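Enquirer: could you look at this predicted model? Sequence included:
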Amino acid sequence: MSVPRYGDLPVIEALGLPHAWDVWGREDNLGTLNHLTSARVAAAAAEIATGQRFALSLPSDLIDPPLFGRKPMTRDVFAGSRNEWDERFDSVYPQAASQWDGLLHVRAREHGFWTGYTGDPPDAGGRLGIEHWSHGITGRGVLLDIDALRRARDDWDPLTPEIVTAADLREAAAVQGVEVRAGDILCLRYGWGAAYRGLDAAGRIAMADTPTFAGLEGSAEVAEQLWNWNIAAVAADNPAIERAPGDPAVGSLHRRLLPLLGFALGELFDLDDLAAACRADGRWSFFLVGVPHRVPGSVASAANAVALR
């Protein structure tokens, strides 16, 4: 089907922001994952050339203390019988580590979630829960190494609120010689994961108290670029895809992308080893598989993602 360009989308006048609620119909539960057609997924399998496999999820206990006021996960391992062991997890926050943000995560104020749904998540009755994505966020992945691009150009620090613009995205693709295609899963490496691993205990506590990091600008220009690429999802190695703190005068990229444009968003992805492999042979595309959990009505899921080259 033909998808309208960003500039042709209708605007919610009270917000001054465009929405795509009628592109796939008001009962849609997939958002931009509609771009993952069977033909595109089948074609993406050709990206597997060497058989290399990369886990894209961070260790579950790496982010410590957890960000955004979440509690640490606890794990109890106990004997189920004389010869069997079992375990129980408590305080499990799907968004505390590598994750997919679902379409019930952010709403556009009183105008609603994706497609204009205005109820609260507990009352959604099957609408917009992340279980609709559990068949797989699967297709051609493309990695843009923003960290490498910006370090070659200026004093880049992924632990400061540096902005990444739409022009940066285009430049990174051009420098790397990779084409972003319709249906792609775009992965953005800011270098946040490596920088976080380098923090001492005091630095990690400070990050949890006041999360500060580089990321995409929350602008209409960035939303336009992502939408017009017709990509299926965006994932990044930082905690929010966009920078924090953001600029209220520019606006929230989450609000533009999730409730209004229906984007699948991945956060806190572990992209360092994958980037090193891509850099070694100059091939920045791969086959990506992410499987959100099948919990009805869930607002988010652990990433459960791997890349195959």
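Expert: Everything's here; your move.
Enquirer: only C-alpha atoms from now on, for both contacts and neighbour counts.
Expert: Fine.
Enquirer: and the helices in the stretch 151-300 of the chain?
Expert: Using DSSP state H, counting those that start in this stretch, the helices of the stretch 151-300 of the chain run over 166-176, 192-197, 201-209, 220-228, 253-255, 272-281.
Enquirer: can you put the ones you listed in CSV and add mean neighbour count and distance to Ser301?
Expert: Listed next are these as CSV, based on neighbours: other Cα atoms under 10 Å; distance: least, Cα to Cα, whole Å:
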stretch, mean neighbour count, distance to Ser301
helix 166-176, 16, 26
helix 192-197, 17, 19
helix 201-209, 15, 21
helix 220-228, 19, 22
helix 253-255, 20, 17
helix 272-281, 15, 21
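Enquirer: including distance to Val306, could those helices go into a markdown table?
Expert: Formatted as a markdown table, the helices of the stretch 151-300 of the chain follow (distance: least, Cα to Cα, whole Å):
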| stretch | distance to Val306 |
| --- | --- |
| helix 166-176 | 22 |
| helix 192-197 | 16 |
| helix 201-209 | 26 |
| helix 220-228 | 22 |
| helix 253-255 | 24 |
| helix 272-281 | 10 |
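Enquirer: take this one as well and set it beside the first:
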Amino acid sequence: MPMPDELSEAEFRSLYRRLRGTASGGGRRRGALDTITAEQVLAAVREVRSGRTVSLAAPVETRAEPDDADPAEHRLTAPADGEPVAKGVDFARDRFAMNVHSDVDSHLDALCHVIYDGTLHGGIPAADALSPEGASVLSVELARDGIVGRGVLLDIPRVHGLSWLEPGSNVTAEDLSAAETRQGLRVGRGDILLVRVGHRRRREELGPWDVAAARAGLHPTAMEFVADREVAVLGSDSNNDTAPSAVRGVAFPVHVLAVHALGLHLLDYLRFEDLAPICAREGRWSFLCVIAPLRLPAATGSPVNPLAIL
């Protein structure tokens, strides 16, 4: 697959202004989530045929790896001495802590997560909205009622006859269109668009690597496809952003375009290795998708276990 051009910062800023000006989520309280109507939820429910559910999350990692220097922490806190009482009632209890925005665990980015030129989505000054106590606006609380809609999986390696895209590869708008054509569907307004690059399969077969230095993801210009289709949520089994960055002088350009310009909640580091074979076997790549972040009123994101219901 040919490599798309690297963008200059000036070219990126021009793209940013263009997408921000046409964003369906621009100026809305919940960003692009407001593109999911009650009618669309009911239509998504009709996608269910077998009632089978598939998790789109990876198991939470608790061991340090090359892509996870700050793994989640989990420990049993009771029984205190590790031995339950011999008689009567006792309880096993545990404690869990994590870096929500790690490079390995499945999570949702809230609209307050990305700061660009000192502002959050909608031009809100970051200094006014963020404090050590959390975010006063645009937090994950905007999704407290869950995100329910039609999920669409575009399998990019499958288009190219590959198991995965190699780290550093960029998914283009042409790749997304080609996946649509091959899979016989069209991404539409209010969809939950999920893009498989094969990150998880590569990690599971070859082992972890330094993904901050090299990973497959979307090229910034692919966000024109996303904006044109007016999707509600964007997710990937990688970080969504390619590493190294495809924009000189701008880190995480896809995060800036998706969250800051378009008002999209992002799903990072999902896992599609159970879902993709089912979709291929059944010849259908859309399904009811349910995402339920934790009620963390001032948080910039949340661990998630999205479900595809087929």
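Expert: Structure's in. What do you need? Just so it is clear, the structure is predicted and the values come from calculations on it, not from any experiment.
Enquirer: superposed, how do the two chains score by TM?
Expert: Here the superposed chains carry a TM-score of 0.83, computed using TM-score structural alignment, normalised by the length of structure 1; 284 aligned residues with a Cα RMSD of 2.6 Å.
Enquirer: just to revisit the earlier point, between the helices of the stretch 151-300 of structure 1, which gets nearest to Pro59 of structure 1?
Expert: In this view, the helices of the stretch 151-300 of structure 1 are compared for proximity to Pro59 of structure 1 by Cα to Cα, and helix 192-197 is the closest at 11.1 Å.
Enquirer: and that closest one, what does it pack against?
Expert: Here helix 192-197 of structure 1 touches no other helix or strand, going by 3 or more Cα pairs under 8 Å, 6 or more residues apart in numbering; DSSP states H and E.
Enquirer: in structure 2, what stretch matches that helix?
Expert: The aligned range for helix 192-197 of structure 1 in structure 2 is 199-204, by TM-score structural alignment.
Enquirer: how big is the offset of that stretch relative to structure 1?
Expert: Taken against structure 1, stretch 199-204 of structure 2 registers an average deviation of 0.6 Å after superposition, with mean Cα distance after the TM-score superposition for structure 1.
Enquirer: could you list the residues in contact with that stretch?
Expert: Defining contact as Cα atoms under 8 Å, 6 or more residues apart in numbering, one finds that stretch 199-204 of structure 2 is touched by 163-165, 209, 215-216, 237-238, 269, 271-273.
Enquirer: please spell out the ChimeraX selection for the buried subset of those residues.
Expert: Applied in ChimeraX, the following selects the buried portion of the contacts of stretch 199-204 of structure 2 according to 16 or more other Cα atoms under 10 Å:
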select :164,165,209,215,216,237,238,269,271,272,273
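Enquirer: tabulate the contacts of stretch 199-204 of structure 2 (CSV), appending distance to Arg186 of structure 2.
Expert: Rendered in CSV, the data for these read as follows (distance: Cα to Cα, whole Å):
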residue, distance to Arg186 of structure 2
Ser163, 23
Trp164, 23
Leu165, 22
Trp209, 34
Arg215, 27
Ala216, 23
Asp237, 20
Ser238, 22
Tyr269, 24
Arg271, 22
Phe272, 19
Glu273, 22
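Enquirer: which one of the contacts of stretch 199-204 of structure 2 is nearest to Val85 of structure 2?
Expert: Arg271 (39.6 Å).
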